[in-house]
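Participant: Structure, please.
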Amino acid sequence: MNAPPVVEWTEAGRPRSARWRSENGSPPPHRIVIADDRTRADDAYKLACEGTALLWRGDFHNARQLLTAMARRIDRRPRKAPPADATQAFHRHRAAQNQRARILGMLLIPLDAAYAVPLHRAPDVREACTRAYGPAEPVPAEPVPAEASGTAEASGTAAEAEDDAAPAATLVSLRELLALIGANEWRKKGVEIPALGGDRIHPHYGVFSPARGEYVDLVAEAPLPSQELAFDIGTGTGVLASVLARRGVRRVVATDQDPRALACARENTERLGVAGQVEVVEADLFPPGRAPLVVCNPPWVPAKPTSPVEHAVYDPGNRMLHGFLNGLADHLTPDGEGWLILSDLAEHLGLRPHAELLDAFTKAGLTILGRLDITPRHPRARDSSDTLHAARAAEVTSLWRLGQRGSDR
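Facilitator: Here you go, the predicted model:
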């Protein structure tokens, strides 16, 4: 991995620099001003909208309150009437989400060399940051120039920073830091999985959580073609591999190419007592060989992800979907089955016609052996205020049982 870039600013008349961390790939801010407990929400919001980042030097709890106040100002802005076209509604929704993230991401928090927050009433975030970023690195990378503004006089929104302000080894947006804290709590608490008898899966930061359990239920209920061997393609947390192992599949090869997912799956299968049945390997889609059962739960929406965790939701150009389908026949035994777990949300949004999916099956030399459907249980499917409510309310998740065309089955 490349070392994080370095951002520079001026504080109390002195040049400062720190590493820049952004899990969603946001570039280092070009302009930084200092903010503290006396910074007004209206001023902070205006600066953030203009692209100016605010480095917080006040009370940590007050920073959280300021972030909430900035979010309220975004929510109060007049909204355009939603377009009748579902595809346009989706793209407008995504654009609004990205703009909101950009504005709220402008409130920055310093971290010291050990990932501690040198602010009053700050929580201990060292474990959460280490798990997300890896061990702290004391040597800074090459500087990335930034417009040096940063004094309180230049911003007009905050009091002058003290000369002895704690040096920052890293700057991170408060919004991201709160996400790290929340993800670390979920990792410790885990997500209860009924298909695992109530045992829990513990998602790592950046690995998609199986909070929507209906797709897991499909894998727990579909008739097994064999208990000898199964491949789980794109295993993520290892939840589907673990369900298959608990159902009696003697050997499961679970693949992924994300280091966080590989570590997460290994930890979960060990915790659940199925590590002896599940082999977690690094691979782009398929492992070598053939299996009587190959399972894949690819991202459901063909759109560009904007953060690591979104790679489990958005699949640009249906890359993983088509990669799985086009390689499936070569990795199935003659009487084997491929289980494709896929929501039809993209169809309701006009992003992938149903006929296109069926055509992809045919072009890949596959035939449909059966299909199991389930409707979503998550609250957003019932939230009529959601911009995408009509599509979410109509959504169905399916487990497609696919076989090689021309097999003896």
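
Participant: okay, CA-based contacts and neighbour counts for the rest of this
Facilitator: Will do.

Participant: Report back the residue of the chain that's furthest from centre.
Facilitator: residue 408 (41.0 Å; C-alpha atoms, centre = their mean).

Participant: helix or strand for the residue nearest to it when sequence neighbours are not counted, which one?
Facilitator: Leaving aside its chain neighbours, residue 408 sits nearest to residue 335 (6.8 Å; criterion: C-alpha to C-alpha, 6 or more residues apart in numbering). Following DSSP states H and E, the helix or strand that holds residue 335 is strand 332-343.

Participant: Also this sequence, please, to line up against the first:
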Amino acid sequence: MNTEQTESSTQGLSQILPDGEQTAVWHSEAGFAAPTSLEYADDTMRADQALKKMRNGIGLLWRGDFQNGRQLLQALGRRLDRKTKADHGAEPIAARFHRYRMQQAQRARLLGLLLIRLESDNAIALRRAPAWEQAMLQVYGSEHPPMLVSLRELLGVVGAYEWRRKGVLIADCDFRIHPHYGVFSPSRAEYLALLMQAPLPDNYRSAVDIGTGTGVLSVLLAKRGITRIIATDSSPRAVACAQDNVDRLGLADQVTVQEVEFFPEGCADLLVCNPPWLPGKVTSSLDAAVYDPNEQMLKGFLQKARQHLKPGGQIWLIMSDLAQLLGLRAAHELTQLFRDNDLRVLAVYEAKPTHARAGDRSDPLHEARAQETTSLWCLAPIDTEN
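Facilitator: This next block holds a predicted model:
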């Protein structure tokens, strides 16, 4: 099979299957390249045998019972996880982080080589295959040729569909947010609580939410009485997701969603941003919510904020100190960025994380996660009186 890497997260390559049957298109939401060769696999294949082939770059197109294929994927994951945990010793936290991230990327690449053929109508022609057409429709659409996709990706699509259908209950609030596939779910309740905790001046009527994602921050601001909110994001999926949530909650009169990289035209009383918290290279489309290459989003927001702020307005920045704890950012680098952009700190509201990984001692990064603090920085231009 001739293959090549494309820049998009969805690659379109016509592939000839091993026995010369109908062609299919390679498709990877994570942007992974197609395997260098392809073989069929069925219920007789053992996990050790499959892993050996995968390490040689061979994609395994599953032809057996669907549920058995799912069990094989789980067995492969357990083997790779044992290797990851065994490799981490007493090395410095920064080196441990880089090694852990490299291993996680390798894990995702290998597990992504167990493949399923998805028909044009989003059906899976395997024994005991579930009817997941509705979940597939929301990600892959209704018009596409037969596709080869990773089983791991399919399970992620279905999991996201269930989150979208049921919604995520926002802590201490009376509403749910419905995340779409490829849009980061608001699972960190502590930063949402900080946004509700910070005092909001009575005369503030307008706000801009940069990198809105699901739109959850815009919804919270609307609930707090801001009457004109513009939520922006450069991702079409995030824009569609935010608009869906705004419409579900009946807030379309208060919140306008726009596909914009940073700021819309005009100025507002309040500028809010929750950028990715870790500086680092994005190796797949799914990394974009966690890693900010060269801190482009953080720096871009701080550099341009003054131009879009009304007199007497504030800038609210949500950040974690996990990058400092991992040795990815110097201790005073963030506050230096504020000074470099002529911004002063009005107040800082802090909270400790409550998610499960913060207490998981088996996590190679537990040392840093246990100390992490999430902060809401309230900023204003130095020449502005509060």
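
Participant: How close are the two chains, by TM-score?
Facilitator: The TM-score (TM-score structural alignment, normalised by the length of the second structure) is 0.94; 377 aligned residues with a C-alpha RMSD of 1.6 Å.

Participant: chain center to the strand holding residue 335 of the first structure: distance?
Facilitator: From the chain centre to the centre of strand 332-343 of the first structure is a distance of 26 Å (C-alpha atoms, centre = their mean, to the nearest Å).

Participant: And stretch 84-96 of the second structure, by the same measure?
Facilitator: 24 Å.

Participant: So which bits of that stretch are buried?
Facilitator: Buried residues in stretch 84-96 of the second structure, counting neighbours by 16 or more other C-alpha atoms under 10 Å, are found at 84, 88, 93, 94, 96.

Participant: so can I have a markdown table of the residues you listed showing secondary structure and distance to residue 49 of the second structure?
Facilitator: Shown next, in a markdown table, are the buried residues of stretch 84-96 of the second structure (DSSP: H, G, I helix; E, B strand; the rest coil; distance: C-alpha to C-alpha, whole Å):
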| residue | secondary structure | distance to residue 49 of the second structure |
| --- | --- | --- |
| 84 | helix | 19 |
| 88 | coil | 25 |
| 93 | helix | 34 |
| 94 | helix | 34 |
| 96 | helix | 29 |
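
Participant: farthest pair in the residues you listed?
Facilitator: 84 and 94 (16.1 Å; C-alpha to C-alpha).

Participant: in terms of contact, does the residue nearest to residue 408 of the first structure touch residue 407 like I think?
Facilitator: Yes - using C-alpha atoms under 8 Å, residue 335 of the first structure makes contact with residue 407 at a distance of 6.5 Å.

Participant: More neighbours: the two, which one.
Facilitator: A direct count of neighbours by other C-alpha atoms under 10 Å for residue 335 of the first structure and residue 407 places residue 335 higher, at 15 against 12.

Participant: what residue of the second structure matches up with the more buried one?
Facilitator: Alignment note (TM-score structural alignment): residue 335 of the first structure maps to residue 312 of the second structure.

Participant: Please apply the same query to residue 321 of the first structure.
Facilitator: In the second structure, residue 321 of the first structure lands on residue 298 (TM-score structural alignment).

Participant: List of residues touching the helix or strand that match falls within?
Facilitator: When elements are assigned from DSSP H and E, residue 298 of the second structure belongs to helix 296-305. By C-alpha atoms under 8 Å, 6 or more residues apart in numbering, the surrounding residues in contact with helix 296-305 of the second structure are 262, 271, 273, 275, 276, 292, 315, 337, 338, 341.

Participant: got the buried residues for it?
Facilitator: Residues 297, 298, 299, 301, 302, 303, 305 are the ones in helix 296-305 of the second structure that count as buried (16+ other C-alpha under 10 Å).

Participant: Quick one: average offset of it versus the first structure, please.
Facilitator: Compared with the first structure after the fit, helix 296-305 of the second structure shows a mean deviation of 0.5 Å (mean C-alpha distance after the TM-score superposition for the first structure).

Participant: any idea which element residue 122 of the second structure lies in?
Facilitator: Taking DSSP H and E as the definition, residue 122 of the second structure sits outside all helices and strands.

Participant: How about the contacts made by it?
Facilitator: So residue 122 of the second structure contacts 132, 133, 136, 137, 142 (C-alpha under 8 Å, 6+ apart).

Participant: Apply the buried test to these and list what passes.
Facilitator: 132, 133, 136.

Participant: Need the counterpart of the last one in the first structure.
Facilitator: In the first structure, the position corresponding to residue 136 of the second structure is occupied by residue 129, as judged by TM-score structural alignment.

Participant: Point out the ones among the contacts of residue 122 of the second structure that are inside helices.
Facilitator: 133, 136, 137 (DSSP state H).

Participant: Any chance of TSV for the residues you listed, columns distance to residue 321 of the second structure?
Facilitator: Shown next, in TSV, are these (distance: C-alpha to C-alpha, whole Å):
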residue	distance to residue 321 of the second structure
133	41
136	37
137	39
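
Participant: so which of the residues you listed comes closest to residue 191 of the second structure?
Facilitator: Among these, residue 136 lies closest to residue 191 of the second structure (C-alpha to C-alpha), at 31.7 Å.

Participant: ok, and the closest non-adjacent residue to the closest one?
Facilitator: Residue 136 of the second structure sits nearest to residue 122 (C-alpha to C-alpha, 6+ apart), 6.1 Å away.

Participant: Identify the residue of the first structure aligned to the one you found.
Facilitator: Counting by TM-score structural alignment, the partner of residue 122 of the second structure is residue 115.

Participant: Kindly report the same for residue 77 of the second structure.
Facilitator: In the first structure, residue 77 of the second structure lands on residue 71 (TM-score structural alignment).

Participant: That match and residue 283 of the first structure, how far apart?
Facilitator: 40 Å (C-alpha to C-alpha, to the nearest Å).

Participant: ok so, going back, now intersect the contacts of helix 296-305 of the second structure with the strands, please.
Facilitator: Using DSSP state E, the members of the contacts of helix 296-305 of the second structure that fall within strands are 271, 273, 292, 315.
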